[in-house]
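Q: here is my input, please return the structure:
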Amino acid sequence: MHMRKYQPIDFKRRHYEGEIILLCVRWYFRYRVSYRNLSEMME
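A: Down below sits the predicted model:
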């Protein structure tokens, strides 16, 4: 069995910290929050 090696996610030059970006991605997929609602929540 071959294990996949994952590259770390690079959030350089982003407006928000990496943890916030990952949290938004989680909300987007889990709770089906729209991109518009996410951007309003982050303001």
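Q: okay, CA-based contacts and neighbour counts for the rest of this
A: Noted.
Q: could you point out which element follows the lengthiest helix in the chain?
A: In the chain, taking DSSP state H as the definition, the longest helix is helix 18-30. Using DSSP states H and E, the next helix or strand after helix 18-30 towards the C-terminus is helix 35-42.
Q: residues in contact with that next one?
A: Here helix 35-42 makes contact (Cα atoms under 8 Å, 6 or more residues apart in numbering) with Cys24, Tyr28.
Q: follow-up on the earlier one: so which elements touch the longest helix of the chain?
A: helix 35-42 (3 or more Cα pairs under 8 Å, 6 or more residues apart in numbering; DSSP states H and E).
Q: one more to line up against the first:
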Amino acid sequence: MGDSYCSDCKRNTEVVFGHAAGDTVCSECELVLESRSIDETS
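A: Reported below is the predicted structural model:
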């Protein structure tokens, strides 16, 4: 999890990374901010 700017909420909000689909999703409005991301933290 982290913080990012959501263009739908118009504010900085907490985002959730969905590992199955690779999507970064706004925790407030569930807008997909980034799709098919690659997790390079391993």
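Q: TM-score for these two?
A: The pair, once superposed, lands on a TM-score of 0.21 when counted by TM-score structural alignment, normalised by the length of the second structure; 19 aligned residues with a Cα RMSD of 3.6 Å.
Q: pull out the buried residues from the longest helix of the first structure.
A: Cys24 (16 or more other Cα atoms under 10 Å).
Q: quick one, that helix and helix 35-42 angle?
A: 140 degrees (axes from the mean of the first three to the mean of the last three Cα atoms, to 10 degrees).
Q: I figured Gly18 of the second structure hits Leu33, correct?
A: No. Assessed by Cα atoms under 8 Å, Gly18 of the second structure is found out of contact with Leu33, at 11.4 Å.
Q: so what sits against both of those two?
A: Common contacts of Gly18 of the second structure and Leu33 (Cα under 8 Å, 6+ apart): Thr24, Val25.
Q: mind checking how far Leu38 of the first structure is from Cys24 of the first structure?
A: 7 Å (Cα to Cα, to the nearest Å).
Q: which ones are touching Glu34 of the second structure?
A: Contact analysis of Glu34 of the second structure by Cα under 8 Å, 6+ apart lists Asp23, Thr24, Val25.
Q: kindly recompute the last result at 6 Å.
A: Contact analysis of Glu34 of the second structure by Cα atoms under 6 Å, 6 or more residues apart in numbering lists Asp23, Thr24.
Q: for Leu22 of the first structure, same thing?
A: So Leu22 of the first structure contacts nothing (Cα under 6 Å, 6+ apart).
Q: ok, and what's touching the top strand by length along the second structure?
A: In the second structure, assigned by DSSP state E, the strand with the most residues is strand 11-18. Residues from elsewhere that reach strand 11-18 of the second structure (Cα under 6 Å, 6+ apart): Met1, Gly2, Asp3, Ser4, Tyr5, Asp23, Thr24, Val25, Cys26, Ser27.
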